[in-house]
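K.L.:
Build me a structure from this.
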Amino acid sequence: MYKKLIPILAVLLLVSCGQSSGGLPAKTNPKSQTVETHVTENYLAQNGLIADYKNSKEPQYLSESIGLYMNYLVLNHDSETFHTLYKATKEELAFKKNFIKWKWGDKVTTNAFIDDMRLYSALRLASKQFHFPDYDKFASQIASNWKKYGVTDGVPVDFFDFKTKEKAKTLHLSYYNSSAMREIGFSEAAYEPLKKVQATPFFDEIFQDGTYQTTGNEVNMIDQMLIAIEYKRVTHKKEPHFDAFLQGEWAKNNRIYARYNRDTKTATNNVESTAVYALLALYYEETGQKKNYQKAIDKLQMMDTSNALTTHFFDYMHKELVLIKKGS
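P.N.:
Below you'll find the model as predicted:
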C-alpha cells in the first residue's frame, strides 16, 4: 500500500512546487495579443518595467503603470505576461519587505496609496484566476505594510517613507480604492473623508487634519472623476452637483474637457483627455446612466492612442481597460 502512495505523493509535491516562488503559473490563452504587442514594442523597457512614453529622454517607470497593465492582463487571461511583469516589479520596485516604490530609482524611498491599492487588486485577482498563491502572498504583504505604517487615526495617507517610516499628512481623495480597502479590512473611519466631501460642483481634492483643501484654481478632471466614482461606491449615490455639471457640459459642448477653472466652471483650454473619457465611462456604468455611458464610449473610441511618442501610458491603458471590460 505504501509503495502505491509514493508516486501520488511525488505528483502532489511537484504540483506544490509549481505554485511556490520558484515555479510558474499555468500558461493561459489570452483573448488577444494586440495590446501586449503594442506595449512590448513601444513602452516596455529593458528592466522589464513600463515607460511613460516611447523614446522619452528622461523616462519614468511608474508603479501606477504596472498596476494598470496588470489589471488589463488579468482581464485578458494572459498569465505569462503577467508573471513576467510581476517578477520585474519584485526585482526593480520592491524594497525589502515588499514596500513598493512609486517609481523606479535608487533614491526613491516612498510609495503611493493609489498605486499600491491597484497592485493589490491585480495580484489578488491574478492569484485566483491563475491559481498562483505567491501573488496573494505579495498582495498581503503590501496590505500589511499599509495598515501598519500608512494610516493616521484610521484614515490612509498619500504615502509613507519606508526608510524613515515618516508618513504624509495628506490624503488625496482620488487615491481611494474602496473595493481593495474593503478586502484589506480598513476600518470604517477610513471612508469618512470621502463620505462627507461635497462638490460645488467640483470636489475638494485633499483631506488633512480634519479639513478639506483644493489643489488650486485649475481643476483636473481625472482627479474629479476618480473621486466621483469612489464617492458613488462608498455612499451608494452620485454627488448631485457634480453630476449636474457633467450633464450641463454634455448639453452645452457635447464633450467634457480635461481641465476647468474652479470659479468660472469653464474649460481652461480646449484639450480633451483619453483618460477622462475612460473614467467617465466607468462613472456612468457605476451610476447606471446608459445613454451617457455610450456617449463617453463613443468619445473614447475617437481618441487616437496609437502614437506612443505622444500618448502617455496612463491614457493608453485606461482606454484599453474600458474596452476590454466592455467586450467581456
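
K.L.:
contacts, neighbours, all on C-alpha from now
P.N.:
Fine.

K.L.:
which stretches of the stretch 1-150 of the chain form strands?
P.N.:
With DSSP state E, counting those that start in this stretch as the criterion, the stretch 1-150 of the chain has strands at 94-95, 99-100.

K.L.:
most tightly surrounded among these?
P.N.:
Highest mean neighbour count of the strands of the stretch 1-150 of the chain: strand 99-100, a mean of 26 (counted as mean count of other CA atoms under 10 Å).

K.L.:
packing partners for it?
P.N.:
If you count contacts as 3 or more CA pairs under 8 Å, 6 or more residues apart in numbering; DSSP states H and E, strand 99-100 packs onto helix 133-149.

K.L.:
residues touching the residue nearest to the spatial centre of the chain, list them.
P.N.:
Per CA atoms, centre = their mean, the C-alpha nearest to the average position across the chain is that of residue 118, at 4.0 Å. Counting by CA atoms under 8 Å, 6 or more residues apart in numbering, residue 118 makes contact with 64, 67, 68, 71, 177, 180.

K.L.:
now do residue 268
P.N.:
Residues near residue 268 by CA under 8 Å, 6+ apart: 218, 259, 260, 261.

K.L.:
And stretch 106-114, how far out from the chain middle?
P.N.:
Between the centre of stretch 106-114 and the centre of its chain there are 15 Å (CA atoms, centre = their mean, to the nearest Å).

K.L.:
Could you check how far the closest residue to residue 177 other than its chain neighbours is from residue 139?
P.N.:
In this structure, residue 177 finds its nearest non-sequential neighbour in residue 117, 6.4 Å apart by CA to CA, 6 or more residues apart in numbering. Look at residue 117 and residue 139: by CA to CA, to the nearest Å, they are 9 Å apart.

K.L.:
Look at the two and report which has more neighbours.
P.N.:
Set residue 117 next to residue 139 and count neighbours by other CA atoms under 10 Å: residue 117 wins out with 25 against 22.

K.L.:
Now the second one, please; I'll put the structures next to each other:
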Amino acid sequence: MQSDYLNKKAKLLFAGVSMLAVSGCLYFFMLEKQVPSPTEKFIVEHMTNPNGTLATYLLDAPAETADIVAGREALAESLGLWMQYALARDDQKLFDSSYQVLHRYFLSPQTYLYWKLSADGQSHVTTNAFGDDLRIVDALWQAADKWEKEAYNKTANAVTETLLALSIQNGYLVDFHDFAKKESPHTLSLAYVDMSALKRMADHGMIDADMYNRYRDLMRNMPEDGLFYPKIFHVEKQVYSYDDSINLIDQLIVALHRAEIGERSEALVGFLKKEFAQRKQLPGRYDRLSRTPAVSYESPAVYGLAILLALKQDDPDWARELYERMVKLRSEDARYVGGYVFNDNTHIFDNLFPLLAEEAMRSYLD
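P.N.:
Here you go, the predicted model:
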C-alpha cells in the first residue's frame, strides 16, 4: 500500500514538474502579476527627463532638423504609449502624472498637441501627428470612464474638436496639420488609423457613423501584395502606396488596428512564424519584393507588437515564443537593468512596446 502511494505521488510530482517546465514562462506572469516590469523601472530612471517627459534616446544628441527626432527630445507618441501602460496597470497616479505632462508641455494654446518637444519641454514645431493624437485622446476617454475624472474628457474633446475643424482632407483626418502654414497633406499613414480610438470617438459623438465606417472600410478593404500591407492612403486620388523597404513595426501596427474590427492578418502572421522558426529571430525590415531581410538587426519593439498581435488573435503559444526571444535582448549591463540597450543607447519605443506586451500577457493569463 505504501509503495503504491509513493509511486502515485512520484507520478503526480513528475507530471507537475513537466507542466511547469513546458509552461514556465506563462506561470511567471501569473506569479509576478503585481510586480512591475524592470523595464518600467529602467524607463523611469534612465529615459525620463527632469521635467517628466520621456526621452526618445538614452544618449543626448543635437537635432539636425526639426522633422527628425534626436537625443533627449520627447515625442507625443511616447506619452500616449506611457498612458496606455498606466491604464493597463490600473495605475491612476502614473496616468495623472502623464496627464500633467500633457497639459503643461504638449498641449498648445490652440488645443493641438505638439508632436515633439525639446528635452526642456519647449516646442519648435507647429504640427501635430494624427496617430499620436488618436492614441492620447483614446487613453484620456478610457481614463475618464475608469476614474471618473471630467478633466480627462474635457481635454480629449478639445483636442478632437481642433482636429476635426482643421485636419480633414477629402473626408479624412490626415497625417498632420501645420498650424503656422495652415495647411495639411493629402496623405494618411495606415499605421495612424487607430480603429479603437475612432470607435471611441464615435461613441463620444465627436464623429458620425459615416466617418467611422469610412475608416473601417479603408482598413477592411485595403489591398495587400500577398503578404505586406500598404504604407499610405492618398485621400485625394483614393489610392494606396507601398514602401519598397518594409518596416515590421508599421506592418504590425496596421495588423493590430485591423484586428480591432475583427480582421485577421493570416498571411503576415504565417510569414513571421515561418521566418522566426527558420531564423530564430525577426529582422526589423524586409525587402518587399524579395521577401528577404533588409537589415540584420532585431527590434524589441517588433517583438512587443508581435506579442500584442498574437494575444489579439488568441495565440498565447506564439506570444510565449516571441516573449522568450524578446527578453533575451535586454541589456546585461548592470547600469541598465530591464532596458533594451545596445551600444550604450536605446530608443524609447524599444522599451515601451515590450513593456506593453508584458502587461498584456499578464492580463491575458489572469
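
K.L.:
Look up how far residue 108 of structure 1 lies from the residue nearest to the centre of structure 1.
P.N.:
Per CA to CA, residue 118 of structure 1 is found 19 Å from residue 108 of structure 1.

K.L.:
and if you look at residue 171 of structure 1?
P.N.:
For residue 171 of structure 1, the distance to residue 108 of structure 1 - CA to CA - is 20 Å.

K.L.:
who's more crowded, the two?
P.N.:
The neighbour count for residue 171 of structure 1 versus residue 108, taken as other CA under 10 Å, is higher for residue 171 (22 against 16).

K.L.:
quick one: contacts for that one?
P.N.:
Neighbours of residue 171 of structure 1 in contact, by CA under 8 Å, 6+ apart: 156, 157, 158, 206, 207, 208.

K.L.:
Could you pick out the buried ones from the residues you listed?
P.N.:
Applying 16 or more other CA atoms under 10 Å to those, the neighbour count classes 156, 157, 158, 206, 207 as buried.

K.L.:
just checking, what residue in structure 2 corresponds to the last one?
P.N.:
With TM-score structural alignment defining the correspondence, residue 207 of structure 1 maps onto residue 233 in structure 2.

K.L.:
Need the nearest residue in space to that match, chain neighbours excluded.
P.N.:
Distances taken as CA to CA, 6+ apart place residue 240 nearest to residue 233 of structure 2, at 4.4 Å, with adjacent residues excluded.

K.L.:
what does residue 192 of structure 2 give?
P.N.:
Nearest residue to residue 192 of structure 2 in three dimensions, chain neighbours excluded: residue 131, at 4.1 Å (CA to CA, 6+ apart).

K.L.:
Next, the contact list for that neighbour, please.
P.N.:
Taking CA under 8 Å, 6+ apart, one finds 77, 175, 191, 192, 193, 194 in contact with residue 131 of structure 2.

K.L.:
Just give me the neighbour total for the residue opposite the last one in structure 1 once aligned.
P.N.:
Using TM-score structural alignment to pair residues, one finds that residue 194 of structure 2 aligns to residue 177 in structure 1. Using other CA under 10 Å, residue 177 of structure 1 has 22 other residues around it.

K.L.:
quick one: residue 177 of structure 1 and residue 191 of structure 1, what's the gap?
P.N.:
10 Å.

K.L.:
Then residue 96 of structure 1?
P.N.:
Counting by CA to CA, the gap from residue 96 of structure 1 to residue 191 of structure 1 is 29 Å.

K.L.:
ok, now residue 71 of structure 1?
P.N.:
Distance from residue 71 of structure 1 to residue 191 of structure 1, counting by CA to CA: 24 Å.

K.L.:
what do you get for residue 236 of structure 1?
P.N.:
Per CA to CA, residue 236 of structure 1 is found 13 Å from residue 191 of structure 1.

K.L.:
And for residue 3 of structure 1?
P.N.:
Applying CA to CA, the value for residue 3 of structure 1 to residue 191 of structure 1 is 58 Å.

K.L.:
Looking at these two, which is more packed in?
P.N.:
Set side by side, residue 3 of structure 1 and residue 191 show more neighbours around residue 191, with 21 against 7, by other CA under 10 Å.

K.L.:
Now the counterpart of that one in structure 2: which helix or strand?
P.N.:
With TM-score structural alignment as the criterion, residue 191 of structure 1 lines up with residue 216 in structure 2. For residue 216 of structure 2, the element it lies in under DSSP states H and E is helix 209-220.

K.L.:
Does residue 190 of structure 2 touch residue 231 like I think?
P.N.:
Yes - with contacts counted by CA atoms under 8 Å, residue 190 of structure 2 reaches residue 231, the gap being 5.9 Å.

K.L.:
okay, the two: which has more neighbours?
P.N.:
For residue 190 of structure 2 versus residue 231, neighbours defined as other CA under 10 Å are more numerous around residue 190 (26 against 19).

K.L.:
ok, that one to residue 184 of structure 2 distance?
P.N.:
Distance from residue 190 of structure 2 to residue 184 of structure 2, counting by CA to CA: 16 Å.

K.L.:
repeat for residue 252 of structure 2
P.N.:
26 Å.

K.L.:
quick one: which of the two has more around it?
P.N.:
Shown here are residue 252 of structure 2 and residue 184; by other CA under 10 Å, residue 252 has more neighbours (25 against 18).

K.L.:
At which residues are the helices of structure 1 located?
P.N.:
Ranges of helices within structure 1 are 2-18, 34-42, 63-75, 79-92, 113-129, 133-149, 178-184, 192-196, 221-235, 240-253, 274-286, 290-302, 313-327, based on DSSP state H.

K.L.:
excluding its backbone neighbours, what's nearest residue 247 of structure 2?
P.N.:
Setting aside the residues directly before and after it, residue 247 of structure 2 is nearest to residue 285 in space (CA to CA, 6+ apart), at 4.8 Å.

K.L.:
Same question for residue 92 of structure 1.
P.N.:
Excluding the flanking residues, the one nearest residue 92 of structure 1 by CA to CA, 6+ apart is residue 104, at 6.8 Å.

K.L.:
and what of residue 144 of structure 2?
P.N.:
Closest residue to residue 144 of structure 2 apart from its sequence neighbours, by CA to CA, 6+ apart: residue 152 at 5.5 Å.

K.L.:
which residues touch that neighbour?
P.N.:
By CA under 8 Å, 6+ apart, the contact set of residue 152 of structure 2 is 99, 140, 141, 143, 144.

K.L.:
what's the neighbour count on the fourth one?
P.N.:
When neighbours are counted by other CA under 10 Å, residue 143 of structure 2 registers 23.

K.L.:
Report the spatially closest residue to the alignment partner in structure 1 of it, excluding sequence-adjacent ones.
P.N.:
Aligned by TM-score structural alignment, residue 143 of structure 2 pairs with residue 126 of structure 1. Among residues not flanking residue 126 of structure 1 along the chain, residue 74 sits closest, at 5.9 Å (CA to CA, 6+ apart).
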